[in-house]
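Trainee: Can you look at this prediction? I've put the sequence above it.
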Amino acid sequence: MRKLVLVALLLMGITAMAQEKNRKEGRRQMGDFTPEQMATLQTKRMTLALDLTADQQSKLQEMFTKNAAERKAKMEAHKARRESWESLSDDEKFALQNERLDNQIAHKKEMKAILDDTQYAKWEKMRAKRGKNAKGKERQHRAQKK
């Protein structure tokens, strides 16, 4: 009986590890896309969720392409800094966080200009839901590190 329980626990552990690997691979594959491809996918997801017009789609496509290119460049800079073991000073950290928040404010204004009121309300609701999920996953990730 003990051996049976031990084998069952071992199989459950192996299954859980295999599933975690697949989730991480999916995220890595998104990094391989070009900014245009990422923007196209993002625009199509928004179109499905918010029933966008063709004009709204083209405006969002431009905005997402620009944002994806900037994000990709920042990721490369971050990766280079991380590989060189260079850490940021407090002033640099403040500047990066300030820039990130400014970008979020600008993004929100652009979205408000492109979407109508009902679409914008739905988009806000989607953002809030996604933010809650991200915070939960972050806590989970921190707990696993300890």
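Mentor: Nice, I can see it.
Trainee: Please make it C-alpha for all contacts and neighbour counts, starting now.
Mentor: Fine.
Trainee: In contact with Arg139, which residues?
Mentor: Contacts for Arg139 (Cα atoms under 8 Å, 6 or more residues apart in numbering) come out as none.
Trainee: Is it in a helix, a strand, or coil?
Mentor: helix (DSSP: H, G, I helix; E, B strand; the rest coil).
Trainee: another structure for you, compare them:
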Amino acid sequence: MSKKIILIAIAFVTLQAVAQDKRKGGERGERKMMKNLSAEEIATLGSKKMTLELDLSTAQQAQVKTVLLAQATERKENMAEREKAKKDDDAKKPTKEEVLKMRNAKLDSQIAMKQKMKSILTAEQYEKWTKMQGKRMHKSKNKKERKANR
């Protein structure tokens, strides 16, 4: 009887480990794919996703794509700078002032994005977009918390 219980326990542990490996690989795989895309490709994908979610008009699609292209280009430049800094300074951590400066720049960028989207979208679309952003931020926060708990 105890051998059966032990075998069942081992089977559950094995299944749990395999399930976690698949989930991690999926997240990393998508992140790697997005990292390899150009800013134009990222903007196109983002505008198409928003078109599906918010039912954008053709004019809105073009405006959203322009905003997303500027955002993706800026993000790519920032990523390149961080990669260069990691290689040059032997992974030296940023100072408190640098972290504050980066966080302020990120928040300023988010505020500007909200203002641009508010001018492009209708009130109903904007409300739905803000809810989508909230869900995305909540999902991202949960991922960070799970990563920190490992």
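Mentor: Nice, I can see it. All values derive from a computational prediction rather than experimental measurement.
Trainee: Drop the TM-score for these two in here.
Mentor: For this chain pair, the superposition-based TM-score is 0.91 by TM-score structural alignment, normalised by the length of the first structure; 144 aligned residues with a Cα RMSD of 1.4 Å.
Trainee: now stretch 92-109 of the second structure: which residue numbers in the first structure?
Mentor: Under the alignment (TM-score structural alignment), stretch 92-109 of the second structure falls on residues 86-103 in the first structure.
Trainee: same deal with stretch 33-43 of the second structure?
Mentor: Using TM-score structural alignment, stretch 33-43 of the second structure pairs with 29-39 in the first structure.
Trainee: quick one: what's aligned to Asn67 of the first structure in the second structure?
Mentor: Checking TM-score structural alignment: Asn67 of the first structure goes with Gln71.
Trainee: all helices of the first structure, in order?
Mentor: Ranges of helices in the first structure, per DSSP state H, are 2-31, 35-50, 54-83, 90-114, 117-145.
Trainee: Highest mean neighbour count across the ones you listed, which stretch is it?
Mentor: helix 35-50 (a mean of 16; mean count of other Cα atoms under 10 Å).
Trainee: Other residues contacting that one?
Mentor: 30, 52-53, 57, 60-62, 64-66, 68-69, 72, 119, 122-123.
Trainee: Next, the angle helix 54-83 makes with it.
Mentor: Put simply, helix 35-50 of the first structure runs at 130 degrees to helix 54-83, going by axes from the mean of the first three to the mean of the last three Cα atoms, to 10 degrees.
Trainee: mean deviation of helix 35-50 of the first structure from the second structure?
Mentor: With mean Cα distance after the TM-score superposition for the first structure, helix 35-50 of the first structure departs from the second structure by a mean of 0.3 Å once superposed.
Trainee: Repeat that for stretch 62-76 of the first structure.
Mentor: Stretch 62-76 of the first structure sits 0.8 Å off on average (mean Cα distance after the TM-score superposition for the first structure).
Trainee: and what of stretch 90-102 of the first structure?
Mentor: Looks like 1.0 Å for stretch 90-102 of the first structure (mean Cα distance after the TM-score superposition for the first structure).
Trainee: ok, now which ones touch the residue lying closest to Lys59 of the first structure once chain neighbours are set aside?
Mentor: Setting aside the residues directly before and after it, Lys59 of the first structure is nearest to Ile114 in space (Cα to Cα, 6 or more residues apart in numbering), at 7.2 Å. For Ile114 of the first structure, the contact set (Cα under 8 Å, 6+ apart) comprises 56, 59-60.
Trainee: Perfect, that will be all.
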